[in-house]
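Enquirer: for reference, the sequence and a predicted model appear below.
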Amino acid sequence: MSDQADDNGAMRAVKDCVAGSAGGIAQVFAGQPFDTVKVRLQTQPDMYKGTMDAVRKTLQNDGPAGFYKGTTTPLVGVGLCVSIQFLVVEHMKRTFARINGTPSNQPPVLTPLQLYTAGAAAGVANSVVSGPVEHIRVRLQVQSSGAAAQYKGPIDCIRQIYSSHGLGGIYKGQLPTILRELNGYGMYFMAYEALVQRTMARTGKARSDLSSGLVCLYGAAAGFAMWLTSYPIDVVKSKLQTDGFAGAARKYSGSMDCLQKTIQQEGIKGLFRGITPCLLRAAPANAATFIGFEMAIRALG
């Protein structure tokens, strides 16, 4: 019986990873253009007057392909990140269900705190990969095109940073990344799973019977819950990850210094620069994530 349980657990984990990868790939294609505009507004406040100005100048200077700068890294990395997220959150949900004494043939009903804890654990685990993935992505997103480009692509960016600054350089901005992932994914999965649990309880439907429209709607709501509670941390993260490494090129000595200087120079509104494209991205990107995951889980059985 123990061997069978182990085999079932291993197979469940594999399915969670595969489905998470499907959700991550869908997220990148749906959300990358919005993310590029968000990062440029966060890290280059003097260059753009607002969201539409950033869109217009990106089109003028880089063409439509400019919105997909740095896509290779997240396409690989975000697939892995979302796999980790769903692997951990599904494991935590099953663990809490056992603690609550929920029979194995019934869907787990978890408290909001349990759902937040499951999401927070997924976020912290995910940050090991998402930190360097986002670091490389944002450096590619904000650099100029053509001959002025410092990096030829993600591999060249990794090579240059690692050769000059080691692993610590690759993980630049990791503290705010961990903080953002912890709270952000706590709110993210709590919102989504609470809405799913509520609908299942109200309608008597199984999770697999929920409509695609509802999955997309709840995924969008989860994205809003994440970003509305974590956006200032993301601004600090992006500023640190596009900052210089040493000498005059380095503006910030750390997370608190970045926070203080941002408020001094830009006011509180500086902590919310780029939130418009971020929230515009939240709906399609996170709807795509959850529909990709749920559809893959249903197909895998």
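Expert: Perfect, thanks for sending it.
Enquirer: contacts, neighbours, all on C-alpha from now
Expert: Fine.
Enquirer: my guess is Ala19 contacts Ser83. True?
Expert: Yes: judged on Cα atoms under 8 Å, Ala19 makes contact with Ser83 at a distance of 7.2 Å.
Enquirer: try this one side by side with the last:
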Amino acid sequence: MSASKSSDVKPQQAKRGAVDFVAGGVAGLFEALCCHPLDTIKVRMQLYRKSGKKPPGFIRTGINIVEKEGFLSLYKGLGAVVIGIVPKMAIRFSSYEFYRSFFYDENGKITAGQTFLAGVGAGITESIMVVNPMEVVKIRLQAQHHSMKDPLDIPKYRNAPHAAYLICKEEGFKTLYRGVSLTCARQATNQGVNFTVYSKLKEYLQKREGKEILPSWQTSGIGLISGALGPLSNAPLDTIKTRLQKSSYASNESGLVRIIKIGKQLVKEEGINALYKGITPRIMRVAPGQAVTFTVYEYVKDLLTKESGAGINLSGNTPNKKNSN
């Protein structure tokens, strides 16, 4: 009897893993296509050097990019994001559920603090495995001030694979992990807050509405709220990380020394507000990005499974209980 149960569980787990991978990948692709221009604007704002003039806001920065480099320049670095988005989302959701499984009590309950820790673990895991190399390549592409209107204006990095190749060739493979500690810290806080707020808001709405499957507009709403809170807590980390990863020169200094030096230089030359450069477009990107991600993820997962309880369980109940996302 136990052997029969074991043989049944394995196909279910394999199906869940496949559903998570596909649904997460599709959700990430939609999120990237919808929100990448805001990320490009954010990066340009973070890289803007003080020149005696008032730094342009996010709308002016976007207009400048379009006027000088063409509309498609807003999608610089998109290839690096798309290449990494499927494994990133698969790792994010699957590792979150894996870490969370350690915290269930005998009644199948999990606290908000434990949910936060599972989200932190998921953020660190995705940072090391996918996010940091992807962002180094993306930022190098976004930082190039070349016009996509002029076919003769050939940039150093032509696309994501070419950028990754040149970075490894000229600066070494370890350059892809420059700023990894900051990326881990950023993603850890992002996903810790994101999953905790999302799961608790969803659990509240499920109880209030008396149903397990929420409409898409409610899923989008709680995804929007949960996605907006992370950037507010870690904006300085993201700004310093962007400056660090954009740099192409080799240094014998340790990562911590360079992080502190960049932070001090930013504050000294441009003031404490410089640590929050790009916060507006970042929130505008991350918040709707999470709304898109969770909504598309749950919609695609529902199409693939047509049953409750498959895929990733983001609420506070154990996976073996019927609870749709």
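Expert: On my side now, so go ahead. Treat the numbers as computed from the prediction; the structure is a model and nothing was measured.
Enquirer: so which bit of the first structure is stretch 278-291 of the second structure matched to?
Expert: The alignment of stretch 278-291 of the second structure onto the first structure (TM-score structural alignment) covers residues 274-287.
Enquirer: cool, and stretch 57-67 of the second structure?
Expert: Across the first structure, the stretch matching stretch 57-67 of the second structure (TM-score structural alignment) is residues 50-60.
Enquirer: which residues touch that stretch?
Expert: Residues outside stretch 50-60 of the first structure that contact it (Cα atoms under 8 Å, 6 or more residues apart in numbering) are Val37, Lys38, Arg40, Leu41, Tyr48, Pro64, Gly66, Phe67, Gly274, Thr276, Pro277.
Enquirer: can you list which of those are found in strands?
Expert: With strands taken from DSSP state E, there is no overlap with those.
Enquirer: got those residues as JSON lines, with neighbour count columns?
Expert: Written out in JSON lines, the entries for the contacts of stretch 50-60 of the first structure read as follows (neighbours: other Cα atoms under 10 Å):
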{"residue": "Val37", "neighbour count": "27"}
{"residue": "Lys38", "neighbour count": "26"}
{"residue": "Arg40", "neighbour count": "24"}
{"residue": "Leu41", "neighbour count": "27"}
{"residue": "Tyr48", "neighbour count": "17"}
{"residue": "Pro64", "neighbour count": "13"}
{"residue": "Gly66", "neighbour count": "21"}
{"residue": "Phe67", "neighbour count": "20"}
{"residue": "Gly274", "neighbour count": "26"}
{"residue": "Thr276", "neighbour count": "16"}
{"residue": "Pro277", "neighbour count": "22"}
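Enquirer: looking at the residues you listed, which is nearest Ala225 of the first structure?
Expert: Lowest distance from Ala225 of the first structure to these (Cα to Cα) belongs to Thr276, with 14.4 Å.
Enquirer: so where's the longest helix in the first structure?
Expert: Assignment by DSSP state H gives helix 2-43 as the longest helix of the first structure.
Enquirer: in the second structure, what stretch matches that helix?
Expert: When helix 2-43 of the first structure is compared against the second structure (TM-score structural alignment), it corresponds to residues 6-47.
Enquirer: how much does that stretch stray from the first structure?
Expert: Between stretch 6-47 of the second structure and the corresponding residues of the first structure, superposition yields a mean separation of 1.2 Å, by mean Cα distance after the TM-score superposition for the first structure.
Enquirer: now Thr240 of the first structure. Nearest residue, chain neighbours left out?
Expert: Quick fix: residue 240 of the first structure is Leu, not Thr. Beyond its immediate neighbours in the sequence, the residue positioned closest to Leu240 of the first structure (Cα to Cα, 6 or more residues apart in numbering) is Gly173, lying 5.4 Å away.
Enquirer: contact partners for the alignment partner in the second structure of the one you found?
Expert: Taking TM-score structural alignment, Gly173 of the first structure has Gly179 as its aligned residue in the second structure. In this structure, Gly179 of the second structure makes contact with Asn132, Lys241, Leu244, Gln245, Gly255, judged by Cα under 8 Å, 6+ apart.
Enquirer: which of those count as buried?
Expert: With burial judged by 16 or more other Cα atoms under 10 Å, the buried subset of the contacts of Gly179 of the second structure is Asn132, Lys241, Leu244, Gln245, Gly255.
Enquirer: for those, which one is nearest Tyr204 of the second structure?
Expert: Of all those, the one with the least separation from Tyr204 of the second structure (Cα to Cα) is Asn132, at 34.2 Å.
Enquirer: so what's that closest one up against?
Expert: Listed by Cα under 8 Å, 6+ apart, the contact set of Asn132 of the second structure reads Leu176, Tyr177, Arg178, Gly179, Val180, Thr183.
Enquirer: state the helix or strand in which the last one lies.
Expert: Spelled out, that is Thr183 of the second structure. With elements delineated by DSSP states H and E, Thr183 of the second structure resides in helix 180-209, which encompasses its position.
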